[in-house]
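**Student:** Got a predicted model here, sequence first, then my questions.
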Amino acid sequence: MSELAPLLEKTLHEEIPLTREIGIQVVHATTQRVQLSAPLSPNINHKCTAFGGSLYAVAVLAGWSMVFAQLHAAGIHAHIVIQDAKIDYLLPVVETINAECRVNGETDFAHCLKLLARKGRGRIELPVQIITAQGIAVRFIGNYVIHT
């Protein structure tokens, strides 16, 4: 677990109470990759698979966590909100929910942080995947707004 992971998990549990209820844990947290997990049992539906709303929540939170990691690394305290998103449910999830958000470069965040500094508001689009033993179960793209 990286140094950022305990801080991120504490922040999630204090600022977003739902994260405690669905059992969110921060598995990995850097400015390049955030991985969250949540157990199946509090997120199960009547088909004994992960509830779609829980999958959506974990995906949103993985992107939110990436924004948090980037802001933390830049020494910036700001508000993070999801503006809109697109989600594709590809496979049922019958195990621990594992969501991952990866960033392959700093350019989008650099531009976003410049806008935040100049206008008090920035925007970033982030991809998240929920991965199972069978493959990619969920593809998610979220647009996050950062404001002071």
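**Tutor:** Perfect, thanks for sending it.

**Student:** from here on, contacts and neighbour counts on C-alpha atoms
**Tutor:** Will do.

**Student:** can you give me the helices for this structure?
**Tutor:** 4-15, 18-21, 52-74, 107-119 (DSSP state H).

**Student:** Please work out which of the ones you listed is packed deepest.
**Tutor:** helix 52-74 (a mean of 22; mean count of other Cα atoms under 10 Å).

**Student:** Can you work out which other helices and strands pack against it?
**Tutor:** Packing contacts for helix 52-74, counted by 3 or more Cα pairs under 8 Å, 6 or more residues apart in numbering; DSSP states H and E, involve helix 4-15, strand 33-38, strand 79-89, strand 97-102, strand 121-132, strand 135-147.

**Student:** try this one next to it:
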Amino acid sequence: MREVGIPHPRLPLPSPGSEDDPAAFLAWLGQAIPTVAHLGIREMYRDGDALHWSLALTPSLNDKGTGFGGALAAQTTLLGWCWTTLWLRRRGLSRDVVVAEATQRFLAPVTGDYRLECLPEEAAGPERLAARLADKGRGRISLVQRLWCGDTLCLEARGDYAVLPET
């Protein structure tokens, strides 16, 4: 059980030249952030620069029988944190990541199981982050998250994620 004020142990970095196992990363994430076990995440996968989750709607239902905005906003924020953390891990870096700013636009009700995608707001964002980390030891990246229910775009979010200096 997690305790307030006690950091959770970091997940060991993958061996050089390999990537994180998505199931192992999600298992660790569920231990590090207890609410993850209640989000309904069914699968996590990468496609190029994008990170995707598929999710069940049931854990995030509101009183109207559609997706609860607060739960959906939390999921988009966490997906951006995961994108940044996994990006760092692929480069052999184990660093603290925090969300610095996040916004959401709710476009349509979420009426069934859905998928979330996260990718850099600008194609050059990851290269700029890498350069900033090499130069200053810290940096930021802007990411966009989109929630799709079938072919309907229901939510578009944006977040700035800060990579903190090594401690």
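**Tutor:** It's in. Here the structure is a predicted model, which is why all the values come from computation and not from measurement.

**Student:** Name the surrounding residues that touch stretch 30-39 of structure 1.
**Tutor:** Under the contact criterion Cα atoms under 8 Å, 6 or more residues apart in numbering, stretch 30-39 of structure 1 has outside partners 2, 4-5, 22-29, 58, 62, 65-66, 69-70, 73, 95-105.

**Student:** Stretch 99-117 of structure 1 too?
**Tutor:** Applying Cα under 8 Å, 6+ apart, the external contacts of stretch 99-117 of structure 1 come out as 31-37, 58-59, 62-63, 66, 70, 121-124, 126-131, 146-148.

**Student:** which of those count as buried?
**Tutor:** Buried by 16 or more other Cα atoms under 10 Å: 31, 33-37, 58-59, 62-63, 66, 70, 121-124, 126-131, 146-147, out of the contacts of stretch 99-117 of structure 1.

**Student:** could the helices and strands packed on helix 52-74 of structure 1 be laid out in JSON lines, adding distance to C48 of structure 1?
**Tutor:** Shown next, in JSON lines, are the helices and strands packed on helix 52-74 of structure 1 (distance: least, Cα to Cα, whole Å):
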{"stretch": "helix 4-15", "distance to C48 of structure 1": "26"}
{"stretch": "strand 33-38", "distance to C48 of structure 1": "15"}
{"stretch": "strand 79-89", "distance to C48 of structure 1": "16"}
{"stretch": "strand 97-102", "distance to C48 of structure 1": "13"}
{"stretch": "strand 121-132", "distance to C48 of structure 1": "15"}
{"stretch": "strand 135-147", "distance to C48 of structure 1": "15"}
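
**Student:** Compare those and report which one is nearest to N45 of structure 1.
**Tutor:** Across the helices and strands packed on helix 52-74 of structure 1, the minimum distance to N45 of structure 1, taken as Cα to Cα, is reached by strand 97-102, at 13.3 Å.
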